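S.K.: show me how the following folds:
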Amino acid sequence: MPRNFGQEFLDQILKFEDKTCLIWRETEITFRQFHEKIELWRTILEYQKKQSSNPLRIALFCTNSPDILALIVAGQLVGVTIIPLNPSYKKYEIEKYFLESRANFVIVSDDVDLEKFEDMELQTVSEVVSSAVDANQNEEHSISTSGVLVFFSSGTTGPPKLYEYTQRNLCAQIDQINEIRKDSRFFSPSQSDVCYGVLPFFHAGGVITVLSMIYNGCSLLINERWNEEEFLTNCQNYKVSVLFLVPPVLNFLANHPLVPKFDLSSLKTIYVGSAPSKAEDFEKVSKRLPALENLIQIYGTTECGVFLCSTGKGITLGRTIGLPLPLIKIKINKGGELIIKSPTGVEEDFMETGDLGAIHRKTNELAIVGRKKEMIKVRGWQVNPNEIEDVIRKVNGVTDCAVYQSAIGGKLIAKVIGKTDIKLDIMIAVQGK
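M.R.: The predicted model follows:
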């Protein structure tokens, strides 16, 4: 019999009744109240579905909030396609992803800059909620198995690609949660935990993680925008016991001078994912937070499912958590041969090397033939250097360019070949996008 993720989710959270489910802007929302919010959005979406002559595909340009979570779950109940997208996108990105996702209905947060959407029909969250008076809230609900949740991948092998989470994908995540709870090798958050994550809900890892924790009966603190002091204050005041982080935030906990000024003794478990973390950050965090019991690396991809595997309980360092091996040193000797020094200190001669570069067998010239990664993370956001290069190359006077990330500070740098007086034109072109 076909399963419905939304219905299984609702059946589960009703068990927790008046326990705190969500904490948002200092307001606590119980599981019962969150259930009611889902039912409200269910009514709204059923009404909108009937009004649409085509299958309803809703693009969300929204910041993190209880309404967005409720809307996403309701979409699975009603059988519509929900497409969470980054509200911080530039105008050209909004147009690009709107077209690629084939959306025909747009909802934005009330606090989003509407000028970027000037050529697009849309409604704010509050406008859609107020339209609920037009819907028949007494009408009997039906359950669909056709609901789809659409994400764009992080783009590590090129520009972000659209991927659809069907009911089968989402129910598989529930099955995985249930199996993890049975396995003593893995930590599983429980009803006694207060969880806090930094990822946005337009990120697959963000929303699936959040829904998983709610399914487990945890109380969830909703993060909106990253702020160092606010993050630490929330961890202290709400006695957060479980954190879901990305590597830059783990690095912040490992090194920032603000961290020791806060009481983080309630923190027992940290999950970190979306990219590899530095081994030294694991070590520093475990020393800085002596009450920490678990520091867990999560592995997953948008295409295959957010949770593929994790490192299990405990604080694990080094190679066993999938961290990169020590850096390989590369040099060219006087004879033009490429020398690769391995981590063990053994040197071997190669005439070719990986996807970053190659040695021409006849001329012994080193050629750069690719990138290490097609996406660069800047302050936790995915940036595609190819897209920036395309914009710069269109500037009059530019012959060619290459965009890369500085080893100091992580800033993006563009090396440009062309006329010497076009720097201002390039800056204007990039800022305009």
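S.K.: alpha carbons only for contacts and neighbour counts from here, please
M.R.: OK.
S.K.: and residue 54, what element?
M.R.: Here residue 54 is covered by no helix or strand, with elements defined by DSSP states H and E.
S.K.: revised request: answer the last question for residue 97.
M.R.: Assigned by DSSP H and E, residue 97 belongs to helix 91-101.
S.K.: show residues contacting the host helix or strand of residue 107.
M.R.: Per DSSP H and E, residue 107 falls inside strand 105-108. With CA atoms under 8 Å, 6 or more residues apart in numbering as the test, strand 105-108 has contacts from 56-62, 87, 121-125, 128.
S.K.: in the helix holding residue 97, what's buried?
M.R.: Neighbour-count burial for helix 91-101, with 16 or more other CA atoms under 10 Å as criterion, is recorded at 94, 97-98, 101.
S.K.: here's the other one to compare against:
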Amino acid sequence: MADVQTNPSIPVDSNSGFCHKTKTFQSMRPLVPLPPLSQPLSIADFTLSELLLRSSAFKSTTTVLVESSTGVHVSYSLFLSQIHSLTTSLRSSTSLSKGQVAFILTPPSLHVPVLYFALLALGVTISPSNPLGSDSEISYQVRLCNPVIAFATSSTSHKLPSLPLGTILLDSPEFLSMINGSRNGTDRFQQVQVSQSDSAAILYSSGTTGRVKGVLLTHRNLIALLAKFRQLLPETDQNQTEMLQPHPVCLFTLPLFHIFGFIMLVRAVARGETLVLMSRFDLEGMLSAVEKYRVTYIPISPSVVVALAKSDLVNKYDLSSLQLLGSSGAPLGKEVAERFAAKFPNVTIVQGYGLTESGAGGAEMMTPEESRRHGSVGRLSENMEAKIVDPVTGEALPPGHKGELWLRGPTVMNGYVGDDKATAETLDSERWLKTGDLCYFDSEGFLYIVDRLKELIKYKAYQVPPAELEHLLVSHPEIADAAVIPYPDEEAGQIPMAFVVRNPGSNIREAQVIGFIAKQVAPYKKVRRVSFINSIPKSPAGKILRRELLTRALSLGSSRL
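M.R.: Model prediction:
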């Protein structure tokens, strides 16, 4: 797998990064050097190396993990000792070996990060899944990744089939003895030679379009993503230091089985930060944890940003420690960002863009100045290339034109496990990843996500992006959340239908919702049908599950428009 290297002989626009010769966008951020591909190196070794953990803020007594509900914490010294103990125990008590797959089905806990690092250090491919998944969903994922062993809890193990090396329960005395067997934190765990091209993780895409797929990421993919945090230039480091003082404390509302949560976990450990884990998300619990643990930043989904901007609960808690929100998973509307900024003037929102298939690499904001570009997800990430491709003609387009975003770079997946057809449809022969997202770059290289190509509503001869209407809907003071779907219509083909969650105490009606949107959009974009709902179904990453809403809408039967 070739890594992207910018060719200085090819003229690139210094503002947008667009090359008129190749019709590609180049990252305008400094090139991040990567270890030689021939060097044996796992993402665990890379993350836990002395260089990554050496910082002015880091000490072995620094807390790495805190369980928000109990206050139980783990120091870096104990964390490293537990990884050492678990790797040693797994090698001595099982025949688990490099290249095999471990399926992980467990709620978030202090043991999960230890398990991830131990397995990755052994060269075992981890395949974590949503513990709330149905039996059929879990069975399908197990068939995809073909694991030899599973790690679960007493509450989830019943969903798993019999595997060659069995299932180890994280809440069992056996596992506790495995992680606590050695207390010599200075010893290095027994080394396994892992190639960077070896498989590291099989993570599951959200399945919002088509059946869920197993995304295969290598150690090289993850190292390339993490390397930019190791090689921070003084200028960038200063910008990040300005955004986060004192010692960073990160509240984890993200699922650890998802790419966003997994990468943010590895990143935080690499930087010697403190992570506060929530077993399940609820808004008031999050606010309480911010106050109790003096949280400085939270990686978060846009729906939570909306809730923070609108909820009066925030007034009950001391949130003065909070400085930064990292929003990803879906575009954050300009109106919401501005409303949040007015309510929390001392909290910066930085947006980013990535897919499971891109190893979470894509675009991000890096400075306070970039964070003020509301509506954008930032500039193209280090070592990445992009194209904006006309979905009809296949022509690569310049800045200011909308088309499908294609990405290429060292974080892009190897492919889908057990699905060569889907891999060929998503990765072309030159390893361009077709994201399926309708996007554009502006003249300064900022990326804007319009919507999913497959989710565009085809109203007569027009295309209507649901996200645009959703951003307008949640800007209404009486609407807590909203989703828009394509509803079948004999005359128009499809019409925009809105599912709306009212704010507490609101009695907003369908006609008011329709009129609110009609005043702000072209006639073909108008919402023509409204249904009120208690909550919007979403994936763990915060993406709207439109298929569930469409099924619900069709079950409601015909109604007046």
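S.K.: how close does the strand holding residue 107 of the first structure sit to the second structure?
M.R.: Relative to the matching residues in the second structure, strand 105-108 of the first structure has an average distance of 1.0 Å after the fit, by mean CA distance after the TM-score superposition for the first structure.
S.K.: what range does that strand cover in the second structure?
M.R.: Aligned by TM-score structural alignment, strand 105-108 of the first structure falls on residues 149-152 of the second structure.
S.K.: now stretch 392-399 of the first structure
M.R.: Mapped onto the second structure using TM-score structural alignment, stretch 392-399 of the first structure covers no residues at all.
S.K.: from residue 17 of the first structure, how far out is the residue nearest to residue 187 of the first structure when sequence neighbours are not counted?
M.R.: Sequence neighbours aside, residue 313 is the residue nearest to residue 187 of the first structure in space, at 5.5 Å (criterion: CA to CA, 6 or more residues apart in numbering). Counting by CA to CA, to the nearest Å, the separation of residue 313 of the first structure from residue 17 of the first structure is 30 Å.
S.K.: does the counterpart of residue 211 of the first structure in the second structure count as helix, strand or coil?
M.R.: Aligned by TM-score structural alignment, residue 211 of the first structure pairs with residue 266 of the second structure. What DSSP: H, G, I helix; E, B strand; the rest coil gives for residue 266 of the second structure is helix.
S.K.: cool, residue 160 of the first structure as well?
M.R.: Here residue 160 of the first structure is coil, with the state taken from three-state DSSP.
S.K.: swap in residue 308 of the first structure?
M.R.: Of the three states, residue 308 of the first structure takes strand under three-state DSSP.
S.K.: in the stretch 101-250 of the first structure, which spans are strands?
M.R.: With DSSP state E, counting those that start in this stretch as the criterion, the stretch 101-250 of the first structure has strands at 105-108, 123-124, 148-152, 162-165, 194-197, 219-221, 242-245.
S.K.: residue 66 of the first structure: which of those is closest?
M.R.: With CA to CA as the criterion, residue 66 of the first structure lies closest to strand 219-221 of these, at 10.3 Å.
S.K.: follow-up on the earlier one: now render the contacts of strand 105-108 of the first structure as TSV, adding distance to residue 178 of the first structure and neighbour count.
M.R.: As requested, those are exported to TSV (distance: CA to CA, whole Å; neighbours: other CA atoms under 10 Å):
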residue	distance to residue 178 of the first structure	neighbour count
56	32	22
57	30	24
58	30	23
59	30	24
60	29	27
61	31	21
62	30	24
87	33	18
121	41	10
122	38	18
123	37	15
124	36	19
125	33	20
128	35	17
